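Student: Take a look and give me a structure for this.
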Amino acid sequence: MATDPQALSPDRQQWWSERWISVLESFGWRRRMERARIYVREGRVLTLEFKGNQVHAQVQGTAPAPYHVTLHLDAFTAEQWQYVIDSMAQQALYSAKLLAGELPPSIEEVFTQAGLSLFPFTKFDIHSRCNCPDPVNPCKHIGAVYYLLGQRFKEDPFLLFQLRGRTKDEILRQMRHSRATPESQPLPPPPLLTYTPPKTDARFWQYTAPLPADLVVLVPPGQPDAVLSVLLPLPHENAGEASHLMNCLQQMYNTASLAACQLAMSEPLEPSD
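Tutor: Here you go, the predicted model:
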């Protein structure tokens, strides 16, 4: 497959295509990549095809028969892809851009948030082979495939995803499914609890029978009040006012406690008319 040399001009490449090449050159392969660029301009990459997440290419070298090049990246797991696709499905921008043949620059952040890297992170992330006699990897033939892949990514950004294990149809199908699945609805708030006091007459609070002695526990007034001791600090803006209010409550409890003791030790009151 011959390639138009003008198709690789930097001003016509998209950012993800340039990023692919810049990442590879950052691995210290700049000199070999320059020689590989000449191979691409001369149309020496005869075929280039994807088989799953693997790339197979025929590159014409100096020998009569072309050399066979294969390469692939480590594919992401199903769980990793599910996280990425669910994240992309939450924003319509990604669906619109991908269908238009574009990659928004923020796409890398989606993979980063999942602890992944869309582009090769190190040179060990790329697994490539060539049957030429050159012992150095990448050789000119592998480098030529790298460059041509950058051009193919420009034409179809989904091919970059395919190197990571998901085809265009699989990604779009999963994105449609994620967008169509209704999110779990939040539970409605519980109804407000209201208290309605029972309807009673004036004698409801009167108890005329003597209390059994074994049920009466007298607490001498002046001891720390059990109820007040377990309360949290009163939520008052003024600490002095909160302290004053607590003292008032303690006095009320002491008064009530004393009255209860006197009532328990006295004769039952006669019911009033």
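Student: alpha carbons only for contacts and neighbour counts from here, please
Tutor: Noted.
Student: Report the secondary structure state of Ala57.
Tutor: Following DSSP: H, G, I helix; E, B strand; the rest coil, Ala57 is assigned to strand.
Student: Equivalent analysis for Phe50, please.
Tutor: Strictly by three-state DSSP, Phe50 counts as strand.
Student: quick check, Ser184 in a strand?
Tutor: No: assignment of Ser184 by three-state DSSP gives coil, placing it outside any strand.
Student: tell me the contacts of it?
Tutor: Under the criterion of CA atoms under 8 Å, 6 or more residues apart in numbering, Ser184 has no neighbours.
Student: number of nearby residues for Arg30?
Tutor: Applying other CA atoms under 10 Å, we find 15 other residues in the vicinity of Arg30.
Student: and Trp20, how many neighbours?
Tutor: Around Trp20 there are 20 residues (other CA under 10 Å).
Student: So it sits against Leu118, correct?
Tutor: No: with contact defined as CA atoms under 8 Å, Trp20 does not count as touching Leu118 (9.8 Å).
Student: Going along the chain, name the strands of the stretch 1-150 of the chain.
Tutor: Using DSSP state E, counting those that start in this stretch, the strands of the stretch 1-150 of the chain run over 45-51, 54-59, 67-73, 126-130.
Student: Downstream of the helix or strand hosting Asp169, the next helix or strand is which one?
Tutor: Here Asp169, judged by DSSP states H and E, is contained in helix 168-180. Per DSSP H and E, the first helix or strand lying C-terminal to helix 168-180 is helix 226-229.
Student: And the residue nearest to Leu228 when sequence neighbours are not counted, how far from Ser243?
Tutor: Spatial nearest neighbour of Leu228, chain neighbours left out: Gln250 (7.6 Å); criterion: CA to CA, 6 or more residues apart in numbering. The spacing between Gln250 and Ser243, counted by CA to CA, to the nearest Å, is 11 Å.
Student: Could you also give me the structure for this next sequence, so I can compare it with the first?
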Amino acid sequence: MNGYDNGEERTFAALPPARGGAFARTWWGRAWLTALEDGALDAEQVRTGRRLARAGAVGAVSVRPGRVTAVVRDTDLVQHRADVLLDRLSDARWDRLLGLAAERAGHVAALLDREVPPELVEDAGTAGIDLLPGLGELEAECGCGAWDHCRHTAAVCYQVARLLDQDPFVLLLLRGRTERRLMDDLQARGTTTPPGADAPPGGGSGDGEGAEGSGNREGVDAAEAYAVGDILPPLPTAPDLPAGPGVPPSLDTDAPPPPGVEPAALETLAALTAVAARTLLAEALHGGAGGQEPTARSTVAQDAVRLAAGMPEGATGAGPSADALTDRLARGSGRDRDELAAAVLAWRQGAADALSVCEEEWSVEGETLARARAALDSAWEEDERPHLHARANRWTVVGAACQLRLGRDGRWWPYREEGGRWWPAGEAGHDPATVLAVAMAMAMARPDGEEGLSRRPVL
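Tutor: As a prediction, the model looks like this:
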């Protein structure tokens, strides 16, 4: 799980939309959601928050002792800062909890494997230490002004459940301990001899019979032995990931460039290379993308769109040089500037797959067509069901500026009409009803023409 660690605070990048199924797979993730769902006063707000989280409306999540913060984009596209608060454990309670963990090597091994053993939570509860949140413990603060859990804080809680599934240290940080400090404390306690562990080395009884002579003596789990033993020195920590890609040098000088050299194009390529280098470093540090099959080679037209999509807005400056670079990319992709802008939006949302959906039409038949119609029919009552005009793989809502497009991989993509052109409007999903509901909510929240151009990429 990628995340930026700044000592007492960890920041996790926004997660993609949840593709169906439950938000929490682990028992501790489900316990977190139970605290939200049983403690919130308005169940409808919780359900709406779940839909927002599933649609990918929660931005980067910042976790620090006692507080989780994220910006949530509502269905009307207004962004709200939402905070979820949880009481930190006192130093005395942490001391008791660590003592309980150190008494059993399996607890330490589980924590090192990023799991929360139920027995540890039960033992802690018996000792009066509530590690997981209980009813009413998740407090809410939101910029929308709600005094209890609203859709925005609920959406943050559902997103946190996804983070907890991958790393329970998120919960431990909320309760007041960073991963590094917790591991240091556990290691310090693991070097002491546990109660009753005064038998001679090798498991013998003291009469000269060692492990080799015991015959049927049980062994010790390797993970437990490593966790409690002073076997190896601690491994060095991985290098920190830079906060952002490096800034390439400026090529804006008084000297004229050599023939055939475009400074604006070189600056853009250097900036894109720095972004790609940081991405590769992040994958190496966090175990991503390794061992994946290489992607298919891009065509020249696709590569031109990829370069345009990778340019930070304003990276090429303004004036003739920037215009010439944009025109060159448009020509290389076989498009005009508006067509390139639509292609860039598609690429940013799904690379080559989304680009093909933006441009290709193909017939939907057989089982695929039947499943899609069944999903749409079951999602609404008959008198509320939107009327769709289907043409090939493009299904347009009659009387609304939104459309669904089916990709060859079975995913549906939302589109929105602005200025007489269809523009990609979000990420794809396998359920056409869910994708259509989000697209229609966005269309109703912002009528055609209102702030519409702000969604188009600046080229």
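Student: quick one: TM-score?
Tutor: Overlay of the two chains. TM-score (TM-score structural alignment, normalised by the length of the first structure): 0.61; 183 aligned residues with a CA RMSD of 2.3 Å.
Student: Show me the one of the strands of the stretch 1-150 of the first structure that comes nearest His141 of the first structure.
Tutor: strand 54-59 (5.9 Å; CA to CA).
Student: Now do that closest one against strand 126-130, angle only.
Tutor: Strand 54-59 of the first structure runs at 30 degrees relative to strand 126-130, counting by axes from the mean of the first three to the mean of the last three CA atoms, to 10 degrees.
Student: related to what we said a few turns ago, quick one: the helix holding Asp169 of the first structure to the second structure mean distance?
Tutor: Its aligned residues in the second structure lie a mean 1.1 Å from helix 168-180 of the first structure after superposition (mean CA distance after the TM-score superposition for the first structure).
Student: Output the contacting helices and strands for that helix.
Tutor: Packing partners of helix 168-180 of the first structure (3 or more CA pairs under 8 Å, 6 or more residues apart in numbering; DSSP states H and E): helix 78-89, helix 158-162.
Student: what does the longest one rub up against?
Tutor: Helix 78-89 of the first structure is touched from outside by 94-95, 110-111, 114, 166, 171, 174-176, 178-179, with contacts defined as CA under 8 Å, 6+ apart.
Student: in the superposed pair, what's the mean gap between that helix and the second structure?
Tutor: Helix 78-89 of the first structure differs from its equivalent in the second structure by a mean of 0.6 Å after superposition (mean CA distance after the TM-score superposition for the first structure).
Student: what stretch of the second structure does that helix fall on?
Tutor: The aligned range for helix 78-89 of the first structure in the second structure is 91-102, by TM-score structural alignment.
Student: buried ones in the matching stretch?
Tutor: For stretch 91-102 of the second structure, a neighbour-count test (16 or more other CA atoms under 10 Å) marks 93-94, 97-102 as buried.
Student: out of those residues, who's nearest Glu137 of the second structure?
Tutor: Ranked by distance to Glu137 of the second structure (CA to CA), these are led by Arg93 at 17.0 Å.
Student: Relative to Asp87 of the second structure, how far out is the closest one?
Tutor: In terms of CA to CA, Arg93 of the second structure sits 12 Å off from Asp87 of the second structure.
Student: Then Trp27 of the second structure?
Tutor: 21 Å.
Student: swap in Ala105 of the second structure?
Tutor: The spacing between Ala105 of the second structure and Asp87 of the second structure, counted by CA to CA, is 28 Å.
Student: go on, Trp412 of the second structure?
Tutor: Look at Trp412 of the second structure and Asp87 of the second structure: by CA to CA, they are 42 Å apart.
Student: Repeat that for Trp147 of the second structure.
Tutor: Trp147 of the second structure sits 18 Å away from Asp87 of the second structure, going by CA to CA.
Student: And the two? Which one has more around it.
Tutor: Asp87 (15 against 10).
Student: Which residues are in contact with Trp29 of the first structure?
Tutor: Shown in contact with Trp29 of the first structure (CA under 8 Å, 6+ apart): Pro138.
Student: cool, and Leu329 of the second structure?
Tutor: Residues near Leu329 of the second structure by CA under 8 Å, 6+ apart: 304-305, 307-308.
Student: Can you select the buried ones from those in PyMOL?
Tutor: The following PyMOL line selects those of the contacts of Leu329 of the second structure that are buried, judged by 16+ other CA under 10 Å:
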select buried, resi 304+305+308
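Student: In helices, which of the contacts of Leu329 of the second structure fall?
Tutor: 304-305, 307-308 (DSSP state H).
Student: can you list these in CSV and add distance to Ala370 of the second structure?
Tutor: Conversion of these to CSV gives the following (distance: CA to CA, whole Å):
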residue, distance to Ala370 of the second structure
Ala304, 37
Val305, 34
Leu307, 38
Ala308, 38
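Student: Relative to His286 of the second structure, which of the residues you listed is nearest.
Tutor: Closest approach to His286 of the second structure among those (CA to CA): Leu307, at 25.8 Å.
Student: Alignment lookup: the closest one to the first structure.
Tutor: When the first structure is aligned by TM-score structural alignment, Leu307 of the second structure is left unaligned.
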